[in-house]
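Student: Next input, structure requested:
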Amino acid sequence: GTGDPEASKSTSDKEPLNNLREIHQKALDDLVNVNSLFTLAVFVGLSMARQGERSLENRTECDADVGNARRLVVNEVVSFACFLLSSLVAKALKIHVTICQEEDFKNTRNQTVRFSMLMLSVWASVFGCIFLTVSMVDVIQIKVGKLSCRSVHAWRAAGALIAIVLLALSIYVPFMMSAIFTSVKNVQRKVDKN
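Tutor: As a prediction, the model looks like this:
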């Protein structure tokens, strides 16, 4: 025989929900992995914050001052805090998605909490990228030469860094927002069906 139609209906109803859970889990894993790479960059940047270091420009007026090193450390610490917040929220959300029962997963309050946590995690990562980029501009000024010194190499490096990060964020943010809203709609559609 064909088996119990109610059982097969129940199984087919659970499949899209399980797929949504898997998508959430994979997205959260990817977010944590990316944050880990950025965190590594933070520590590389922190190792560059040394006072009295000469720039490659080899002109004393192009050497970075204490303000550059101080700003570098502050921005690196804020960047690290953002990536840490993003990763911890993503990990907590992954645990929630993994262990919650089907009824809890569909619950409107839990959907709102998941949506808020996902948005917090994504935006913390975005702000981490912004602070990391600002700190990398200070690394360029410390190593290559101050931007105020009109060092061509420093301007090229800073310009390329900012342009590439802006391009990356202009792709990442809209696609992530679209994925989050689509995911929320799919869960809501699944709830409305049942």
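Student: rest of the way, CA atoms for contacts and neighbours
Tutor: OK.
Student: Flag every buried residue along stretch 7-16.
Tutor: By neighbour count with 16 or more other Cα atoms under 10 Å, stretch 7-16 contains no buried residues.
Student: ok, now stretch 151-168?
Tutor: Buried-residue list, stretch 151-168, by 16+ other Cα under 10 Å: S151, H153, A154, W155, A157, A158, L161, I162.
Student: want to throw the residues you listed into CSV with distance to F175 and secondary structure?
Tutor: Below are the buried residues of stretch 151-168 laid out as CSV (distance: Cα to Cα, whole Å; DSSP: H, G, I helix; E, B strand; the rest coil):
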residue, distance to F175, secondary structure
S151, 36, coil
H153, 33, helix
A154, 32, helix
W155, 30, helix
A157, 27, helix
A158, 26, helix
L161, 21, helix
I162, 20, helix
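Student: Next up, identify which helix or strand the residue nearest the centre of the chain is on.
Tutor: Centroid check for the chain by Cα atoms, centre = their mean gives S125 as the closest residue, at 2.8 Å. Assessed by DSSP states H and E, S125 sits inside helix 108-143.
Student: Let me know whether Q51 touches R70 as I believe.
Tutor: No: if you go by Cα atoms under 8 Å, Q51 and R70 don't touch, sitting 9.2 Å apart.
Student: on that earlier part again, and the buried residues of stretch 151-168 as JSON lines, adding distance to K9?
Tutor: Shown next, in JSON lines, are these (distance: Cα to Cα, whole Å):
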{"residue": "S151", "distance to K9": "68"}
{"residue": "H153", "distance to K9": "64"}
{"residue": "A154", "distance to K9": "63"}
{"residue": "W155", "distance to K9": "62"}
{"residue": "A157", "distance to K9": "58"}
{"residue": "A158", "distance to K9": "57"}
{"residue": "L161", "distance to K9": "53"}
{"residue": "I162", "distance to K9": "52"}
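Student: Before we compare anything, build this one as well:
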Amino acid sequence: MSATSIHISALDGIVNVNSLFTLAVFIGLAWNPTDPSNSLVDPAAGCPASPRVAEDLVAFHVYSFSCFLFSSLVALGLKQATRLVRPGPHHHEHRHFWDLDLARVNKTALRVGYAVSAVGSVAGSVFLMLALVNVVQIKLGLLGCGGGHAYAAVVPLVTFVPAGLLIYVGFVFYAFTR
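Tutor: Model prediction:
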């Protein structure tokens, strides 16, 4: 497998994962957090979420969508630039602007592009996690009220997502330095 194929496969992976997360964001935005039937908390007995939590939920979804879209667009741009490169010698006597095989991928620019795309994906994941914390608070009650079910839902979320992001960043850093 050539280096170009590996780069294109990696960029395809970034775009595919971002697409799945973007779908999750749209599903989250389609849900109406102000619908009283969506809460599992009895307002008289529990600690229902305020409208501010619902506003934060929508804001975090929009931030997440923006980050995933940014990351995907950078990855698609890198993919197109990488596809323009044709293997083989690039020593031509007469160079014309329509000679696509003259394009050369600058490895530093490619690495920076990967890093920028990864930062967008990580930021989008963090915002999506924060949106999900707000979904839990709307459905199960505020975390500050000591709701056991809310903590039971949030603890794995804020444990596994950052752990996965650290592993992802570690691999991106490893690939960045190679």
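Student: just to revisit the earlier point, kindly provide the distance from the aligned residue in the second structure for the residue nearest to the centre of the first structure to G148 of the second structure.
Tutor: Under the alignment by TM-score structural alignment, S125 of the first structure pairs with S121 in the second structure. S121 of the second structure is 31 Å from G148 of the second structure, where distance means Cα to Cα, to the nearest Å.
Student: go on, S9 of the second structure?
Tutor: Taken as Cα to Cα, the span from S9 of the second structure to G148 of the second structure is 43 Å.
Student: One more: V17 of the second structure?
Tutor: Distance from V17 of the second structure to G148 of the second structure, by Cα to Cα: 32 Å.
Student: secondary structure element for L11 of the second structure?
Tutor: helix 3-30.
Student: how about the following helix or strand past that helix: buried residues?
Tutor: Sequence order places helix 51-84 as the next helix or strand after helix 3-30 of the second structure, per DSSP H and E. Buried positions in helix 51-84 of the second structure, judged by neighbour count with 16+ other Cα under 10 Å: 53-54, 57-72, 74-76, 78-79, 81-84.
Student: got the contact list for M136 of the first structure?
Tutor: G45, L72 (Cα atoms under 8 Å, 6 or more residues apart in numbering).
Student: Kindly state which residue of the second structure is aligned to it.
Tutor: M136 of the first structure maps onto L132 in the second structure, by TM-score structural alignment.
Student: Look up how far F26 of the second structure lies from its match.
Tutor: Relative to F26 of the second structure, and taking Cα to Cα, L132 of the second structure is found at 13 Å.
Student: what do you get for A109 of the second structure?
Tutor: For A109 of the second structure relative to F26 of the second structure (Cα to Cα), the value is 32 Å.
Student: wait, isn't A75 of the second structure in contact with I14?
Tutor: Yes: using Cα under 8 Å, A75 of the second structure makes contact with I14 at a distance of 6.9 Å.
Student: Now do the shared contacts for the two.
Tutor: Between them, A75 of the second structure and I14 share no contacting residue, judged by Cα under 8 Å, 6+ apart.
Student: and whatever residue of the first structure lines up with H61 of the second structure, what does it touch?
Tutor: With TM-score structural alignment as the criterion, H61 of the second structure lines up with E76 in the first structure. Neighbouring residues of E76 of the first structure by Cα under 8 Å, 6+ apart: V42, F43, G45, L46, F131, L132, S135.
Student: From the residues you listed, list the buried ones, please.
Tutor: V42, G45, L46, F131, L132, S135.
Student: For the fifth one, give me its contacts.
Tutor: By that I understand L132 of the first structure. Counting by Cα under 8 Å, 6+ apart, L132 of the first structure touches V42, N75, E76, S79.
Student: farthest-separated two in these?
Tutor: Comparing every pair within those by Cα to Cα identifies V42 and N75 as the most remote, at 9.2 Å.
Student: how far away is the equivalent of V97 of the first structure over in the second structure from N106 of the second structure?
Tutor: Here V97 of the first structure is matched to T82 in the second structure, going by TM-score structural alignment. Going from T82 of the second structure to N106 of the second structure by Cα to Cα gives 10 Å.
Student: what about F21 of the second structure, neighbour count?
Tutor: By other Cα atoms under 10 Å, 20 other residues sit near F21 of the second structure.
Student: do the same with Q137 of the second structure
Tutor: Neighbour tally, Q137 of the second structure, other Cα under 10 Å: 29.
Student: Across to the second structure, which of the contacts of L132 of the first structure hold up?
Tutor: Using both residues aligned by TM-score structural alignment, their matches' Cα atoms under 8 Å, the second structure keeps these contacts from the contacts of L132 of the first structure: V42, N75, E76, S79.
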